[in-house]
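Participant: Pasting the sequence and the predicted model now:
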Amino acid sequence: MRLTWVQPEDLVGHELRQAAQDGRDAAGVERRWREAGGHPAPDRAGASPAVATPELRRLATRLLDELAALDSPLAGREPTGLAAVKAACPDWPAPGGPGVPRDAALLRRLHAAWLGRAAGCVLGKPVEKLPLDGIRALARATGNWPLDGWFTAVGLPPETAAAHPWNRRSAATSLAENIDGAPEDDDLNYPLLGLLLLQRYGPGFTTADVASLWLDELPAGRTFTAERVAYRNLLAGVEPPETARFRNPFREWIGALIRADVFGWIRPGDPAAAAELAHRDAVLTHTANGVYGAMFAAAAIAAAAGGGVDVHGCLRAGLAVVPPGSRLAAAVRFGIEAARAAGPGAAAFEAVVDRLHARFAGHHWVHVLPNAALLAAALTHADGDFTASICRVVSGGWDTDSNGATAGSLAGLLAGSPEAIPARWTAPLKNRLSTTVAGFDGVGFDRLATLTLEAAR
C-alpha cells in the first residue's frame, strides 16, 4: 500500500526544498540522499510510484531529523509563538472591536460568506492540480476565457480534454452541467469542524482541544499534507505544537489558511481576536509562514465581517497581523503591487498571474506563499466584485479550490447578503452541502449562518 503524504522517502524531497527556501545549508544531506538512490519530491501527487527499500526508508527517517536540526537564518524574523509574532508586528490591531451585533445584517453577511466559500470552492474543484496552461486551455476551448463562469465539458474538443484531463475526483460534481448542491471538500469540511470546535469548547479552546476534536470527528483519510502528518504524529504520541514540526515538511503550506475563515466570521470587526484564534488552531499543524497565512486570512475576513471596510482595508487588516519582515508579508505585498500595476479588466489579470508564477516558480503548488500572493492579487484586482474575485483567483492556478473558497468567503461578506451574489453562482448549490462531518450532511447554508452567529455570541 502506498500511503500519501507520510512516507519518509516521499518527505525528504519536500524537506530539502523547504530547507532551500529557509536558507538552510542542506547540500550534504541532499548529496547523501541522491547517492543512496533517493528521489526528488513527487511533483503533484502525495506519494511516488516506486516502493522504497527498507534501507532507503530508514535513511530517509534519519535525514529528516538531520534537516530539522539545521539552523535557518530566517528564524529570527519569522517566529511562530504568538507573543513573538505580536511583538514583530508594529501595526498589530487594537484589541476588542464593536462586539457581535445582534441584527439581521450580520446574519445575512454570514450567509453570503458560506455561499461564497462554497461557490468559489466548487469553481476551482475541476481544475485542482492542473498546471496553468491546462486551466487556460480548458477555459478558452469552451469560450470561457477570461474565466467568467463554471467550467464545462460541453463543447470541449476531445484533443483538449485528452491533453488536460479534469481533476478525476471532482469533475463528476463540479462542472456546470452536473453541479447538484455543494459536494464534499476539505475546504468546506474544515469550517464545519471549526463550528464543532466552538460548540464543544467555546472561543477559549486550546490547540490540544483542536487535536481532540480531530481524533473524534475527522477521519485520517480526509486529511492531507501537513494535517495528515500532524494526525500521524498525534497517533504516535507527539504533543502539540511539536505535531507541526516533527518530520513535517508541509508546515508552511496552505492547510492552516483554509481552516481560518470561521475565526474571522465569529469575530466581526475584530481582526486581532480572529488572528489569535486562528493562531491557536494553526500551530497544531504549521509553523511560521504557514501560521501567518491563517492569521492573515482570519484578520482580513474579520474586517469584512464587521462591515464598512472595502477589500483593500481588509487586506491591510490581514497584513497588520503578519510580521512585516516575513516571506508571507512579502508575498502578499508582491501580489497587491502586481495587481495595482496591471490595467483594469479580466484580460489584464493574465499578466499578473504570469508575474506571480515567475516569482514563485520554485514552490510547490500547495505552498502558502504563492497562494497567498495570488489571493491578495485577485482580491485587489477584482476590487470587491464577487464574480471577479473568484474567477481571477481560480484562473491563476495553484490550489484552485482552496483559493476560490477563501476569496469567495471574503467577497461574499463584502457583498453583504445572499441576494447580492449573482444567482448563477448560488442557485446550483441548492442550499445543500454534502459532507462526512457528523451531523452536517445535507445542511443548508442558511442554517450554517445561524450556527455561526450563535458561535460568535
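Facilitator: Perfect, thanks for sending it.
Participant: all contacts plus neighbour counts: C-alpha atoms, from now on.
Facilitator: Noted.
Participant: ok, Trp425 touching Arg117?
Facilitator: No: judged on CA atoms under 8 Å, Trp425 makes no contact with Arg117 at a distance of 10.8 Å.
Participant: higher neighbour count, the two?
Facilitator: Higher neighbour count among Trp425 and Arg117: Arg117, with 28 against 19, using other CA atoms under 10 Å.
Participant: hang on, that one in a helix?
Facilitator: Yes: inclusion of Arg117 in a helix is indicated when DSSP: H, G, I helix; E, B strand; the rest coil is applied.
Participant: List the contacts of it.
Facilitator: With contact taken as CA atoms under 8 Å, 6 or more residues apart in numbering, Arg117 is in contact with 188, 404-409, 412.
Participant: ok, 7 Å please
Facilitator: For Arg117, the contact set (CA atoms under 7 Å, 6 or more residues apart in numbering) comprises 405-406, 408-409.
Participant: try it against this one:
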Amino acid sequence: MSVIPYDYEERVYAGVLGKIIGVYLGRPFEGWTHERIMAELGEIHYYVHEQLGKPLIVVDDDISGTLTFLRAMPDYGNSLALTPAQIGQTWLNYLIEKQTVLWWGGMGNSTEHTAYLRLKAGIKAPESGSIKRNGQVVAEQIGAQIFIDGWGMICPGDPELAADLARRAASVSHDGEAIYGAQVIAAMEAQAFFEPRIEALLDTGMSVIPSSSLIYRLIADLRSWRAKYADWRETYARIVEHYGYDKYGGNCHIVPNHALIIMALLYCDDSFSKALSIVNTAGWDTDCNSGNVGCIMGIKNGLAGLEDGPD
C-alpha cells in the first residue's frame, strides 16, 4: 500500500460528504427519466425536495449500506486477507431483516434481499451473489456499485487493492458486470487521493477489469463520445441508444447507470456541482449515481471543492 496522504482524513470526510450530498440531491426523483426531469423540474442545480413535497434527510440504504458493510474490516482484525464469506457474515451480523439498511423487495426482485436470504439459508459468499445461483439479471443490478465507496477510501493510492476488496465485497450479492462496475469506482476513488485528472482516473479504473467486459467497452465508448461531442446531452443520446434501460432487465441495472456516472465525470470540467448537476439531470437511478459521483469528486477535490456550488 502506498504512503497515506497528509490530508487523508479530510479527503475521506469530503468523500463521505460528497456522497451524502449526492444521495440527498437525487433521492426525491429517483427513477425518473431525463425527459420527465426536464419537463417537471428542469436541469438540477439544487435540492428539489420541497417542490416535490418530500423531506430532505431520511434513512437511505445507499448511505447506510456503504458504511455498514465496511464493518467487516475491523470486525475481522483489519486483515487484508478478508474473505467474501466474512463480509457475508457481516451482513448477517448487522442487518435486521425487513427493517434496516436494505431495500427488502423480496427474493428475485431485490438483489440484496435475495443475497441475504441465501446467506441466511447457509449459502456462503460468493455463491450467495452468483449468477449461477441467482441468475444474470438479478446478479447484475446496481447495488454492488452504490455500496462500494468505503472500500476505495480505505486504500488511498492503491487501486489494485481497492479493486480486489471491492470484488470480495460485491460478490456477496452481485456478479458479472456489476462487480466490474464496482471495481472501477473503488479503484478510481483510491487513486483520487493522489491523481486529480479524470482521464487518468478512468485509465486506472479500466486497468482493473477485463478488457473483454461490457463495462470496459462502455467506458471506452464514453471516452470516444466525449472527444466527439461537446454537449453531454449528445453523449446521453448515444448512451440511451446503445446502453439504455431497454437493453437490460431488472429494476435498476448496473450498465446504464454506470454509463451516466462516467459521462458526468467526463463533462464536469472538474467541478463538483457540475458533475452532480449532469448526473442528476440525466435521470435513472439518480441518488445512487449521484452518490458515487459525489464521493469521487469529494475525494479528488477535497473540502474546498465542495464550495463551488450554489451554496
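Facilitator: The structure has been received and is ready for your questions. Computed from a predicted structure; not experimentally measured.
Participant: Structure 1: which residue goes with Cys252 of structure 2?
Facilitator: Residue mapping for Cys252 of structure 2 onto structure 1 gives Val366, with TM-score structural alignment as the criterion.
Participant: How are the helices of the stretch 1-150 of structure 1 distributed by residue range?
Facilitator: Taking DSSP state H, counting those that start in this stretch to define them, one finds helices in the stretch 1-150 of structure 1 at 8-22, 27-35, 54-68, 82-88, 104-124, 132-141.
Participant: As a markdown table, those helices with distance to Thr225 of structure 1 would be great.
Facilitator: Output for these, formatted as a markdown table (distance: least, CA to CA, whole Å):
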| stretch | distance to Thr225 of structure 1 |
| --- | --- |
| helix 8-22 | 10 |
| helix 27-35 | 22 |
| helix 54-68 | 16 |
| helix 82-88 | 23 |
| helix 104-124 | 18 |
| helix 132-141 | 21 |
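Participant: Would you mind finding the most buried of the ones you listed?
Facilitator: For the helices of the stretch 1-150 of structure 1, the largest average neighbour count (mean count of other CA atoms under 10 Å) is found in helix 104-124, namely a mean of 27.
Participant: Can you give the contact residues for the one helix or strand Pro256 of structure 2 maps to?
Facilitator: Element membership of Pro256 of structure 2, judged by DSSP states H and E, is helix 254-267. Applying CA under 7 Å, 6+ apart, the contact partners of helix 254-267 of structure 2 are 140-142, 178, 181, 198, 215, 218-219, 222, 226, 232, 239, 243-245, 275, 278-279, 284-285, 289, 293.
Participant: what's around the equivalent of Ala376 of structure 1 over in structure 2, how many residues?
Facilitator: In structure 2, the residue paired with Ala376 of structure 1 according to TM-score structural alignment is Ile262. Ile262 of structure 2 has 21 neighbouring residues, counting by other CA under 10 Å.
Participant: Report the separation between Ile262 of structure 2 and Tyr216 of structure 2.
Facilitator: For Ile262 of structure 2, the distance to Tyr216 of structure 2 (CA to CA, to the nearest Å) stands at 11 Å.
Participant: for Cys288 of structure 2, same thing?
Facilitator: Distance, Cys288 of structure 2 to Tyr216 of structure 2, by CA to CA: 20 Å.
Participant: Compute the first-to-last residue distance for stretch 224-242 of structure 1.
Facilitator: 18 Å.
Participant: Report the buried residues of that stretch.
Facilitator: By neighbour count, and taking 16 or more other CA atoms under 10 Å as the criterion, the buried residues in stretch 224-242 of structure 1 are 224-231, 233-234, 239-242.
Participant: and if you look at stretch 326-342 of structure 1?
Facilitator: Burial within stretch 326-342 of structure 1, assessed by neighbour count using 16+ other CA under 10 Å, is assigned to 326-339.
Participant: got a list of what the most centrally placed residue in structure 1 touches?
Facilitator: Nearest to the mean C-alpha position of structure 1, by CA atoms, centre = their mean, lies Ile258 at 3.5 Å. In this structure, Ile258 of structure 1 makes contact with 187, 402, judged by CA under 7 Å, 6+ apart.
Participant: can you rerun that using 8 Å?
Facilitator: When contacts are counted by CA under 8 Å, 6+ apart, Ile258 of structure 1 is found next to 187, 190, 294, 402, 406.
Participant: if I read this right, Leu453 of structure 1 contacts Gly264, doesn't it?
Facilitator: No: counting by CA under 8 Å, Gly264 is not a contact partner of Leu453 of structure 1; they are 11.6 Å apart.
Participant: counterpart of Thr204 of structure 2 in structure 1?
Facilitator: Thr204 of structure 2 maps onto Ala317 in structure 1, by TM-score structural alignment.
Participant: between the helix or strand that that match is a member of and helix 368-382, how big is the angle?
Facilitator: Ala317 of structure 1 is part of helix 311-319 when elements are defined by DSSP H and E. Orientation of helix 311-319 of structure 1 against helix 368-382 (axes from the mean of the first three to the mean of the last three CA atoms, to 10 degrees) gives an angle of 160 degrees.
Participant: how far apart are helix 311-319 of structure 1 and its match in structure 2?
Facilitator: For helix 311-319 of structure 1, the mean distance to aligned residues of structure 2 following superposition is 1.0 Å (mean CA distance after the TM-score superposition for structure 1).
Participant: how far away is the match of Thr204 of structure 2 from Leu410 of structure 1?
Facilitator: In this structure, Ala317 of structure 1 lies at 13 Å from Leu410 of structure 1, with CA to CA as the measure.
Participant: Helices of the stretch 101-250 of structure 2, start to end?
Facilitator: Assigned helices in the stretch 101-250 of structure 2, in chain order: 111-120, 131-134, 136-139, 143-146, 149-153, 159-170, 177-191, 198-207, 214-228, 232-243 (criterion: DSSP H, counting those that start in this stretch).
Participant: what does the fifth one correspond to over in structure 1?
Facilitator: I take that to be helix 149-153 of structure 2. Going by TM-score structural alignment, helix 149-153 of structure 2 sits over residues 261-265 in structure 1.
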